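Novice: Pasting a predicted model and its sequence here:
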Amino acid sequence: MTEDRSILSREAGEPDDQLRYGADADQVIDVWHAKEYRPAVVFVHGGFWRPDYDRTHARPLAEALAAEGWPVASLEYRRVPGQPDITTSDIREALDRLPGLMDLHAGYVLVGHSAGGHLALWAAATLNPVQLRGVVALAPVANLLLADQLMLDDGAVQAFIGSGVRNDLDPTHLPAPIAPVALIHGTRDQRVPLSLSESYFIAHPTARLDRLAGVGHYELIDPESEAWHTVTNEITRLTGHHD
């Protein structure tokens, strides 16, 4: 079985707005408005922290969530190999600035996929944003040490952190976030093995772990997949919205 990567290049509409939280070209946030007054979804894209992957592949996901009634903010961030603190400072700055840039009075859920799941878990553990209702981590790189040992994506962790070990950036080795955490991970994920989420869950048993049988890595961000229902159900649970 090979991973279906079609979602990475699927066409989607442009965002309704683009907000800026810094001067760099990558310090931007794509925003989709929703007709309902609900907590927002703040999305952090993946791509193993590499400059090759930006937020555009998350547009079908953002469009689908907005169509279902959630306002969506999709964060871009700088991805400079060997300089992880630039990436994490951008996530911090974006989350700090966001309440002044869009209406977040109903709070928000932080959703991240793959490396974006790592950044969402890191942010929840270290920043504890006031309006954060919860985290939904989709196939997250939730354990940097284990991901490094497994040499995921040809040494992506060392390419990200530069060298050595950064437990201060490692969700499994950080304290559990105060906000509720849900991890969703497919059993057939060939990019980020389920064992990374399982190790996070062992370290932080207050989290919730949904193991999706037969599901791969990219189905979790594909609104046309069956796994999508699990994603929207978790967001619904954390935002308290029920149709």
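Specialist: Nice, I can see it. Numbers count the residues shown, from 1 in each chain.
Novice: Please count neighbours and contacts with C-alpha atoms only from this point.
Specialist: Noted.
Novice: what's the closest residue to Val141 other than its chain neighbours in contact with, if anything?
Specialist: If the residues on either side of it in the chain are set aside, Val141 comes closest to His118, at 5.0 Å by C-alpha to C-alpha, 6 or more residues apart in numbering. Contacts of His118 were listed using C-alpha atoms under 8 Å, 6 or more residues apart in numbering, and they are 112, 137, 140-143, 170-171.
Novice: Sort out for me which of the residues you listed are in strands.
Specialist: Of the positions in the contacts of His118, 112, 137 sit in strands, assigned by DSSP state E.
Novice: Turn the contacts of His118 into CSV, including distance to Leu98.
Specialist: Shown next, in CSV, are the contacts of His118 (distance: C-alpha to C-alpha, whole Å):
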residue, distance to Leu98
Gly112, 16
Ala137, 20
Pro140, 23
Val141, 24
Ala142, 24
Asn143, 27
Asp170, 24
Pro171, 23
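Novice: this is the comparison structure:
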Amino acid sequence: MPTPAYDAQIKYGTEASQFGELRLPAGKGKFPVVVVVHGGCWLSAYNLQYMSHVSEALRKAGYATWNIEFRRVGETGGGWPGTFQDVAAGTDYLRELAKKYPLDLDRVAVIGHSAGGHLALWLAARTNLKQSSPLYSADPLPINGVVTLAGITDLKTYSEAEGSCNSAVEKLIGGSATQFPERYAEASPIELLPLQTPVRLVQGAKDPIVPVSQAESFATKAGNSAEVILLDQAGHFELVAPQSEGWPKIKKALDKLLN
């Protein structure tokens, strides 16, 4: 399946991976905006391209989409703290885009898959960071809601399990939770609760990469701000396939956050 075209590829920084793809619906706007954050275990081997079909489906549904790239583990500046700083800067750059494009910054949501689901949650949680943190932003763009698709919510717990993506957590953070407890506290969404932003955690019951417990434990601790949407027949990648049976539930969750 060919990659859907975007309206503009725009740099939000000077590094090669600091850019995003903007897609705009038909019409004059202003359009609600969905920031799209790709997964791939935070590794440079994976990029934003596979989220282009999600971005296009949301564009057709009336949302402007901003599919962001960022420095990842394996490239200069990726990992701690650059990956987080880039995702934050890319999201906040919507303020600049809104000067040129018809974007409604009063209606902004973030959707992320897998490791990108972790980063999507972190974007909502970063308002709880202390000013002394290297991940701190003085004026984060307000977010109306987050939809995670098989999102990793607890870096410490996830890193302790077996799996190739699990082992990437220490590469992202620079070491283990024992070595860098303060980094895990600033990077792991479950440690940055409570959130002021509503969260919908979409999870495939048959996911072999991110267990359902990641969503359930976060929702239990977050309380009323979070809801788990369990797709009984889905694995890991069906969640980013707009033709899948579960996609209408994902879109419905997003619609409720922005409309």
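Specialist: Cool, got the structure. The model shown is predicted, which means the values in this text are computed figures rather than measured ones.
Novice: overall similarity of the pair, as a TM-score.
Specialist: For this chain pair, the superposition-based TM-score is 0.90 by TM-score structural alignment, normalised by the length of structure 1; 231 aligned residues with a C-alpha RMSD of 1.6 Å.
Novice: what's the matching range in structure 2 for stretch 58-74 of structure 1?
Specialist: Using TM-score structural alignment, stretch 58-74 of structure 1 lines up with residues 51-67 of structure 2.
Novice: where does the counterpart of Ile29 of structure 1 in structure 2 land in three-state SS?
Specialist: Counting by TM-score structural alignment, Ile29 of structure 1 corresponds to Gly20 in structure 2. Assigned by DSSP: H, G, I helix; E, B strand; the rest coil, the conformation of Gly20 of structure 2 is strand.
Novice: Gly20 of structure 2: what's it in contact with?
Specialist: Residues in contact with Gly20 of structure 2 (C-alpha under 8 Å, 6+ apart) are 9-12, 66-69, 90.
Novice: Please pick the buried ones from the contacts of His118 of structure 1.
Specialist: The neighbour count (16 or more other C-alpha atoms under 10 Å) marks 112, 137, 140-143, 170-171 as buried among the contacts of His118 of structure 1.
Novice: Show me the contacts of Gly20 of structure 2 that map onto strands.
Specialist: Using DSSP E, the members of those that fall in strands are 9-11, 66-68.
Novice: ok, back up a step: let me know the closest of the contacts of Gly20 of structure 2 to Ala161 of structure 2.
Specialist: Checking those against Ala161 of structure 2 with C-alpha to C-alpha, the nearest one is Glu69 at 27.2 Å.
Novice: Run a quick neighbour tally on the closest one.
Specialist: Counted with other C-alpha atoms under 10 Å, residues neighbouring Glu69 of structure 2 total 24.
Novice: so it touches Ala16, yeah?
Specialist: No. Here Glu69 of structure 2 lies out of contact with Ala16, judged by C-alpha atoms under 8 Å, at a distance of 9.3 Å.
Novice: List the buried residues of the host helix or strand of Pro99 of structure 1.
Specialist: Using DSSP states H and E, Pro99 of structure 1 maps to helix 84-101. Residues of helix 84-101 of structure 1 classed as buried: 84, 87-88, 90-92, 94-95, 98 (neighbour count, 16+ other C-alpha under 10 Å).
Novice: do stretch 234-245 of structure 2 as well
Specialist: Buried residues in stretch 234-245 of structure 2, counted by 16+ other C-alpha under 10 Å: 234-236, 238-240, 242.
Novice: so it matches what in structure 1?
Specialist: Stretch 234-245 of structure 2 lines up with residues 215-226 of structure 1 when matched by TM-score structural alignment.
Novice: all strands for structure 1, in order.
Specialist: Taking DSSP E as the criterion, structure 1 contains strands spanning 17-20, 28-32, 40-44, 72-75, 108-113, 132-138, 181-186, 208-212.
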